[in-house]
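> sequence plus the predicted model coming up.
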Amino acid sequence: MRRLLPLLTKAPHAGGRSALTCRYRCGDACFHEVPNTSDNEYVGDVIAGALSRRSMMRAAAVVTVTAAAGATALVPGAPSAEAHGAGGHPGHGHGRPSDGARGLRFRPVAPNRDDKVTVPEGYAQHVVIRWGEPILRGAPSFDPDRQSARAQAGQFGYNNDFLSLLPLRGERGRQLLVANHEYTDEFLMFKGYDPENPTREQVEIAWAAHGLSVVAVQEEHRSGRLTPVTRHPLNRRLTATSRFELTGPAAGSALLRTSADPAGRTVLGTLNNCAGGTTPWGTTLHGEENFNQYFANGSGPTDKRYGIGSGATERKWERFDDRFDAAKEPNESHRFGWVVELDPHDPDFTPAKRTALGRFKHEAAQPRLTSDGRPVVYMGDDERFDYLYKFVSSKRMKKGGSRAAREHNRTLLDHGTLYVAKLTGDSPAAEVDGTGKLPNDGEFDGSGVWIPLATGEVSHVPGMSAEEVYVFTRLAGDKVGATKMDRPEDVEPSPRSGRVYVALTNNSNRGKSGYPGADEANPRNLNKHGHVLELAEHWDDPSSDGFAWRLFLVAGDPTDPATYFAGFPKDRVSPISCPDNVAFDPHGNLWISTDGNALGTHDGLYGVATQGSRRGELKQFLTVPTGAETCGPVIQDRRVLVAVQHPGEVDGATVEKPASTWPDGPGRIVRPSVVAVYRKDGRDIGV
């Protein structure tokens, strides 16, 4: 008789996520001590001597400019209820499909608990690709009863997260789909799985199911359907054992050398790739997030700061490869937690881990360009009470598709300055009481500065070398007094307005005994629903070190007075909880996918207007099946793509006792998959 595992019987985890998901995706981070135990100051405090007069003046200048800009201010005047007329709650399916900002004219999907992908009236959907479908020449068809590591290495990986669709030059109607594969759940992959005694074959299959996939897809002309093109020469799988290159200022550091790689420049594998980004020069970026859970027997303060445990791991990989045992290879874990850059158009390119962007739990990395062509990359560290970062390159992008331009652009993220954010609220501390009640000025807002950490081989952090800053970036943020945030995840700059949007998923420890209480940028104690932050930098110079900020959304049930939707009438918005990945559509609307809906219904994808009279109007576009998370949204003119991650991942579920029958129905194994949604009439999304 199979014993019931203690971790699977715990109370529901923070954010509504199952214990099984937390166990395999992030190593039960919420049940461990918060890694950030630093006593650095919080929002509203001033670090004496840490900020230059120039930084403070720039921050003040941004606030002045945005306040005086009228229609282009950070947040325009709140729209009035009268402007939209009376009506029901969009989250309950009321309202005409033609209502909404351009790109968001659809009847919202009602919150539900249905074991399927639910889309708006007038829309259709299909599965583009499933876990295990062959994408490389010679890979067999998926057979869960005869799976092997060799087969999986040629098949689409498990638990798809970040997605990117790139044009495929010279091939009409084709695009390149790039996907992250964040983690594996062996209970849902293998019959009779024994977590105390995994087999070598199971472990090697899991190694092959991690990583990245590149697969060409063919568009059907009359609809939004996409079909994988198997055996395409650009199709590619990168796994936990593929070769990756360490580049940038920390490459070759003694902190990155191991017995297998005494030069400290070559890494086997990429792990726990969560979200990512697409660069203006045509490459993709992939954030290594909860890498800590793969390493056993950690010791010392740096391992603890990164959440590496002192005992055995859940998956027991250290039994099969010494590099996952920190007692035997103490530097191996330092080679994970980076942003990976991949060139999907070049199958011979060795993907690079860009050390200049720092090492932490990267949710994503999305760049934009300064007016003179230098990339600026925004990044969140997905941990309770950790930080928001940006990187500003010192090199300019070269335009064109020549080999010289491509090779030059592959070096852009190796040279520049890494910064961490400090936010200051503009309301008295007494007006931020932890309930979510707006302060007297009607908004949670303020100013901020980007504190430099390192530039190339020069450290800006007293007591730390540049190599230490890059490898132990969290400690550098501690030292300079960065603002402790509520799990900063995906960070995306708007291609239209230049404003930067930060998804802060939740933080149930905010305000608990021994932890920081609410501040203006994180205004709710026991924050289970999360919020979305909006930053404004100088539009023509996002490399500046000052910014203004406001909370764009404070998530939850709109009937809760502690919620806020950019001033939009709350009887006209859908409920939302735990924002995670974000993306923009061609009209400038922000799309938000959720992870761990704490309102008791399934996760989903939402669109929200960021400008104009409907700013803050949020509408639910789809929901995902039982146990699943919505990931990797791509919003094109004619289709929406989402990654349905960990369907059926419910406490107690196994291959033999599935909690979901998605996507292939009863009697078939549950499979993470990519789904495309499009209008039945073939017209553009939401118009």
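Received it, and whenever you're ready, just let me know what you need. Numbering: from 1, shown residues only.
> every contact and neighbour count from this point should use C-alpha atoms.
OK.
> list the residues that contact the residue lying closest to Asn589 once chain neighbours are set aside.
Nearest in space to Asn589, with sequence neighbours left out and distances taken as CA to CA, 6 or more residues apart in numbering, is Ala609 at 4.7 Å. Neighbouring residues of Ala609 by CA atoms under 8 Å, 6 or more residues apart in numbering: 101, 104, 588-590, 615-618.
> please repeat the previous calculation with a cut-off of 7 Å.
101, 589-590, 615-618 (CA atoms under 7 Å, 6 or more residues apart in numbering).
> among those, which are in strands?
590, 618 (DSSP state E).
> which one of the contacts of Ala609 is nearest to Thr350?
Leu590 (32.9 Å; CA to CA).
> second structure for comparison follows:
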Amino acid sequence: MNPIRTLLPMLGHTRGGRSAATCHFKCGDACVKPECNTSGNSYFKDVADQALSRRNVLGLGAVGASALVIGPQLFGAPNAVAAPLVDTGRGRGGHLKFDAIDPVSRSVDNMSVPEGYDWHAIIRWGDPLFANSPEFDSKKQSAKSQAMQFGYNCDYLDIIADKYSGRTGVLVANHEYSNEDMMFDAAWFVANTDEARRIAMNSHGLSVVEIKRKKHDQRWTYVVGGERNRRITASTPFAVDGPAAGSDLLKTVADPTGKLVLGTLNNCAGGTTPWGTVLSGEENFDQYFQGRGTAEEARYGIGTGATDRGWELTDPRFGLNHAGYENEANRFGWIVEIDPQNPDSTPVKHTSLGRFKHEGATVRIAKNGKAVAYSGDDSRFEYIYKFISKDTYRKNDRRHNMTLLNEGDLYVAKFAGNSPASEFDGSGQVPSDGAFDGTGQWLPLVRNGKSMVEGMSVDEVLVYTRLAADKAGATKMDRPEDVEPSPVSGKVYVALTNNTDRGKDGKEGATEQNPRIANRDGHVLEMTEAGNDATSTRFTWNILLVAGDPRVNDSTYFSGYPTDKVSPISCPDNLAFDSAGNLWISTDGAPGVIGLSDALHKVSLHGKDRGRVEQFLAVPTGAETCGPVVHDKDNSVFVSVQHPGEGGSFAQPASLFPDFIKSPQSAGKGQFYGPRPSVVQVFKQGKGNNGNNGNGKGNDKNKD
């Protein structure tokens, strides 16, 4: 048995192509742990009241009452618009022309792209960022070197071209989690456990890397020693702002001010703001902490046993039972904001957007100039949130705009269907009116600087946002992940990845907004704010697609588009748009039929082609498709290839992507016998491109 790997509780419980190791390292085996949200059960009120009545015990008594969103502007960041655009019916085409590829077996250890396209890895785990960074050497790793190299398991991604050049820019990527099984030799790990943990800590966070390209060449390369290059890790200082900054709930022995946090953890998706900064969501932070058994900790999934990562043994702040660190977990689970143009700036954690397992956050500017941020809480039976800024956007005033997320109103979504409940038996069949649709409202949690939740102060609402949303009566959804507004129509799209627990004994069954029990394939929701105004508290909604493989699953739905003419799709995760407003969906869990690779799909949203799904690419063995960026006018698509070969080990890799080294002895300088999470560019072959991905591998048209 690998001494690094502990027992994998998800063995025998995963579906599709997902490895039990992915569940273990990515989210701490959340699916086999007790349900965090018990608010639908009759006993929840007692649990919530108990949690809130124990404030004195927990120190609460002293507390007072992607993808681009809008189009290029400052540093290539999205333009702010005075109002969402009216749906003009555009979006049928886009500049990126391709023939959809067939589903790909997960045994194909390569990028699979359409005919006429090629790919190359821009940057890989361990690649040096600075002039004094050491070259990657898998057998000579150290915490110091990892802090100067590209981190592990890249997720959210943006490619921000400099406005006046177009041939320079920055690449920004999250690093969600580490997999010590694949990163380290087992014997070395046992002999150097503390150092291995510190390497893992430094493999988390974000990377900012300057990129460049030649004239008439689509392909981007990264710049070692670029002036804007930066690594953010689990120990980088973050400022805390918003109403909960300085709260007793955020104070520790190391930070008695409650306004300075070291590090960011499990950063999943994100968004680029209209003012050119990048937002990143802290997601499955619970797995890093050993808890004390409080109701608040349980609501966030924090257990009392020793963690599998063991960080509490190396750094006491990860043990909430260590004196003075009882609140350390409260300092994670936020939306963080970084300025990719200024490597000396202090990143910020925004308490005004609430604390939960943020998949990410995306911002649009409303008719009245308010900044509106959408976010999903990525767990089973959790909620969808919206933040509306107090202040308004000012054109060309970047310093002011960087304060817009400091203060404002926080809401959570409540959905209602318009068909009889009796029509939803959990099979996913379309109701008699021909569509899954209805109305909804945004329930206030904090408004005008005041708590709208009885019995909770503002900082309690923001630190324990899940509890506040429970009390407000929010609607439980099937793992809400990316929430993205369309730059063309202003409609808001929600990726609901899956929920195999829906309909189980004691748990909520099928509803119109979540129409399938044991929902392993997920669905995508489309929301229209009342009056097409992002600040409205009312909306209508419909389901764009109920995912799965129509060849073997008769519960799929694609807005009426023929199911025999779509690419299979399962577990929608990250969303993006092209310049014409087509939706692009990356997946986290192989499509319905066991054994398929994760993929990126284009989905048409308008006219007779609405609901048409076309697969653009597939990622290598064991990998997940993350952070899609679609630059269709440049004939390029970018993705983060996360956890390739997951389930293998350092000694016995399950993937060789992207170096494709055949043996440890044949690895050259900076290469690795085994998989390396990487940022990949897929580009159209033609003038200025040599049709070579740089790794000795051509494109793979998925002929299994």
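All right, it came through fine. Note that the coordinates shown come from a computational prediction; the quantities given were computed from them, not determined experimentally.
> sorry, back to before: what's the matching residue for the residue nearest to Asn589 of the first structure over in the second structure?
By TM-score structural alignment, Ala609 of the first structure lines up with Ser604 in the second structure.
> that older thread, so how far is Gly122 of the first structure from the residue nearest to Asn589 of the first structure?
Per CA to CA, to the nearest Å, Ala609 of the first structure is found 21 Å from Gly122 of the first structure.
> same deal with Arg237 of the first structure?
With CA to CA as the criterion, Arg237 of the first structure and Gly122 of the first structure are 36 Å apart.
> immediately after the helix or strand Arg198 of the second structure falls within, which helix or strand?
Element membership for Arg198 of the second structure, per DSSP states H and E: helix 193-203. The helix or strand immediately downstream of helix 193-203 of the second structure is strand 205-212, counting by DSSP H and E.
> tell me which other helices or strands that following strand touches.
strand 168-175, strand 221-222, strand 230-232 (3 or more CA pairs under 7 Å, 6 or more residues apart in numbering; DSSP states H and E).
> matching residues in the first structure for that strand?
Using TM-score structural alignment, strand 205-212 of the second structure pairs with 211-218 in the first structure.
> residue in the second structure paired with Thr230 of the first structure?
With the correspondence set by TM-score structural alignment, Thr230 of the first structure lines up against Val224 in the second structure.
> what sits against the residue lying closest to that match once chain neighbours are set aside?
Nearest non-adjacent residue to Val224 of the second structure, counting by CA to CA, 6+ apart: Leu129, 5.0 Å away. Leu129 of the second structure makes contacts with 148-150, 224-225, 229, as judged by CA under 7 Å, 6+ apart.
> 10 Å instead, please
123, 135, 146-150, 207-210, 222-226, 229-231 (CA atoms under 10 Å, 6 or more residues apart in numbering).
> how near is the nearest residue to Ala599 of the second structure once chain neighbours are set aside to Phe539 of the second structure?
Nearest residue to Ala599 of the second structure in three dimensions, chain neighbours excluded: Ala618, at 4.2 Å (CA to CA, 6+ apart). Applying CA to CA, the value for Ala618 of the second structure to Phe539 of the second structure is 35 Å.
> ditto for Glu312 of the second structure
Taken as CA to CA, the span from Glu312 of the second structure to Phe539 of the second structure is 44 Å.
> could you do Ala298 of the second structure as well?
32 Å.
> in three-state terms, how would the alignment partner in the second structure of Gly477 of the first structure be classified?
Mapped onto the second structure by TM-score structural alignment, Gly477 of the first structure lines up with Ala469. Here Ala469 of the second structure is recorded as helix under DSSP: H, G, I helix; E, B strand; the rest coil.
> any chance of CSV for the helices and strands packed on strand 205-212 of the second structure, columns distance to Pro274 of the second structure and mean neighbour count?
Converted to CSV, these look like this (distance: least, CA to CA, whole Å; neighbours: other CA atoms under 10 Å):
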stretch, distance to Pro274 of the second structure, mean neighbour count
strand 168-175, 16, 26
strand 221-222, 24, 20
strand 230-232, 21, 24
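> of all these, which one comes closest to Thr511 of the second structure?
strand 168-175 (34.1 Å).
> which stretch of the first structure lines up against the closest one?
Using TM-score structural alignment, strand 168-175 of the second structure pairs with 174-181 in the first structure.
> once aligned to the second structure, how far is the matching stretch on average?
When the second structure is overlaid, stretch 174-181 of the first structure sits 0.5 Å from its aligned residues on average, using mean CA distance after the TM-score superposition for the first structure.
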